[in-house]
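[1] Quick one, fold the following:
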Amino acid sequence: MSLTDPSNREILKTVLEPLLEDFLYWFSRSRDLLESETIEFLSSEEHAALLAQLQNAQKEVHTAQILCKATNGQAGIETKTMMHWHNLVTQCWKISSKWRSQQNKQYRGIQFE
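    Predicted structure coming up:
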């Protein structure tokens, strides 16, 4: 695919811009969770490493957005990089889901009088 072809640039822009926004959204939500809650099933090392990965990924996505805008949609992103971000989002979804499940179990165990 030639990025100089206007139709290919438009497709790339139409797909890539919202995808980058989605990555930033999920990275932000995951960071909020990690920064505000204790995730008991993660060791402190795992917690810190995941938080560092999220912070780095957010910087990478911001950089990619800037590049795409600066090149008027002619810059792409390597599939390997996108897969890394996708895998990180998936990992965070799993952690969030497990955490929510544990929270729900704790609340169900509370007896109201």
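
[2] hey, let's count contacts and neighbours off CA atoms from now on
    Will do.

[3] Point me to the helix or strand that includes residue 38.
    According to DSSP states H and E, residue 38 maps onto no helix or strand at all.

[4] how close does it sit to residue 95?
    12 Å (Cα to Cα, to the nearest Å).

[5] For the two, indicate the residue with more neighbours.
    residue 95 (18 against 12; other Cα atoms under 10 Å).

[6] so where does the more buried one fall, helix or strand?
    Per DSSP H and E: helix 79-108 holds residue 95.

[7] run this one through as well so I can compare:
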Amino acid sequence: MMSKAKLLREILGPLLEDYRYWFERSRRFLQEETLEFISPEAQQALLERVLAAQAELQAAEALYHLSDNEVGVDPALMAKWHRLLMECAELGRRFRQIHPSSDSSEV
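    As a prediction, the model looks like this:
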């Protein structure tokens, strides 16, 4: 049977790295592109949510590493992050539909 620490290292570590990667892509996308299908205020609010999630993730990763990979992350928080990334991915999909030749493959 796999120990809790080993399970956390094998599953949570890579998952946190994935969240870090996708939040960064989402941040760049929202800062660099003009999404004409949502208001500038809605785009800014979404960017602020991504920035807040990045800060939450950074804190969670710090606790995870400081505990020698023995502290997990609240599943409800990770579900919130997942919903946010799905929202960003949908905006990226809509953007690429409108701008198929765009170099922006961000999100």
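
[8] just to revisit the earlier point, output the contacting helices and strands for the helix holding residue 95 of structure 1.
    Here helix 79-108 of structure 1 touches helix 6-36, going by 3 or more Cα pairs under 8 Å, 6 or more residues apart in numbering; DSSP states H and E.

[9] Mean distance between the helix or strand following the helix it packs on and structure 2 after superposition?
    The first helix or strand that comes after helix 6-36 of structure 1 along the chain, using DSSP H and E, is helix 44-70. Aligned to structure 2 and superposed, helix 44-70 of structure 1 gives a mean residue distance of 0.7 Å (mean Cα distance after the TM-score superposition for structure 1).

[10] In structure 2, point out the residues matching helix 44-70 of structure 1.
    The alignment of helix 44-70 of structure 1 onto structure 2 (TM-score structural alignment) spans residues 40-66.

[11] distance between the matching stretch and the chain's centre?
    Counting by Cα atoms, centre = their mean, to the nearest Å, stretch 40-66 of structure 2 is centred 8 Å from the centre of its parent chain.

[12] now stretch 63-72 of structure 1
    Relative to its chain's centre, stretch 63-72 of structure 1 lies at 18 Å (Cα atoms, centre = their mean).
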